[in-house]
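Asks: Kindly return the folded structure for what I paste below:
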Amino acid sequence: MKSRLGRVLAGTFALSATAAALTAGSAFANEPPDGIVWDHTYTAPGVKVYVEEHGDYVEVCDTSKNGYSAWVEVYLGITKYRLTASSGVGTCEWESASDVDLPENVDILLHFDGRGHDVDHPDGVESFYNDH
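Replies: As a prediction, the model looks like this:
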């Protein structure tokens, strides 16, 4: 009886681990290429923004199950582009230089939010000097 119970528990555990791995893999299906070491990471309630200057990678991730999409706007005096992670908590959207090239040796401004605020009143405002 003990060995049968052990096999059932082991099988249940293996199935749970597989389901968790598959869920985690699909939650971040829109990740940038592996191996990126982010130069900058910014957070605000419901949102996380990552920046890698080499290759101009910008990624926004939704970190809260609050019913709002996470977004980031990238500015160079005017809005260069906007990314929105709109598929719920755990999802991300990204762009790179192959899509939108950011100039070097200038300050890049980021507005980001994950709680439904408009672009004029975001929870997060940060900048970085793009020297790569």
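
Asks: contacts and neighbour counts: CA atoms only from here.
Replies: Noted.

Asks: Which residue is the nearest non-sequential neighbour of the residue most central in space within the chain?
Replies: The chain has C61 as the residue nearest its centroid, 2.6 Å off, counting by CA atoms, centre = their mean. Leaving out its chain neighbours, the residue that sits closest to C61 by CA to CA, 6 or more residues apart in numbering is C92, at 4.1 Å.

Asks: I'd like the structure of this one too, to check against the first:
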Amino acid sequence: MGLAAGIAAALGVIAIASPASAIDPGDGSWDHSFQSWNGGASLYIEEHGDIIEVCDSAADGYSAHADISWNGGGYSLTAAGAGNCTYSTASTHDIPEGIRVDVTFWSGNTVSVNDIIYFINDH
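Replies: Alright, predicted model coming up:
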């Protein structure tokens, strides 16, 4: 055990980290980011380039899922294994500009109303 880990253990400090995003949104920050109600899924959205990423945020045996839909299209993403992420961009799923995009994301067996979001793809 390293010195920092030993000090943290002695003080009872517990660090919980979300998985790092697998893709850079381009400008260094995401337009939208969300955590599922149970902490098992993280969702990142960058409207420019239609980048949507879901990450498995917990070592709980469940995968993280996201269903993305809009009038005329949609797709699903799954990330399996804590710290793993999967994403889509405009090159695979081109979302029309100015349209409402609905996203449901979850990990485990239950979706909370807090895990259902939408955004307007306006840039």
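
Asks: Give me the TM-score for this pair.
Replies: Once superposed, chain against chain, the TM-score is 0.74 (TM-score structural alignment, normalised by the length of structure 2); 103 aligned residues with a CA RMSD of 2.2 Å.

Asks: quick one on the thing from earlier: how about the residue nearest to C61 of structure 1, what's its partner in structure 2?
Replies: Aligning on TM-score structural alignment places C92 of structure 1 opposite C85 in structure 2.

Asks: Next up, the contacts around its match.
Replies: By CA atoms under 8 Å, 6 or more residues apart in numbering, the contact set of C85 of structure 2 is P19, S21, A22, E53, V54, C55, D56, A79.

Asks: what do you get for N121 of structure 2?
Replies: E47, D50, I95, P96, E97, G98, I99, R100, V101.

Asks: For the first one, list the residues it contacts.
Replies: In this case it means E47 of structure 2. Residues in contact with E47 of structure 2, defined by CA under 8 Å, 6+ apart, are D31, N121, D122, H123.

Asks: Next, count neighbours for the first one.
Replies: It refers to D31 of structure 2. D31 of structure 2 is flanked by 15 other residues according to other CA atoms under 10 Å.

Asks: wait, doesn't it sit right on I45?
Replies: Yes: with contact defined as CA atoms under 8 Å, D31 of structure 2 counts as touching I45 (5.8 Å).

Asks: Longest strand in structure 2, please.
Replies: The longest strand of structure 2 (DSSP state E) is strand 99-107.

Asks: Give the buried residues for that one.
Replies: Judged by neighbour count (16 or more other CA atoms under 10 Å), strand 99-107 of structure 2 contains these buried residues: R100, V101, D102, V103, T104, F105, W106, S107.
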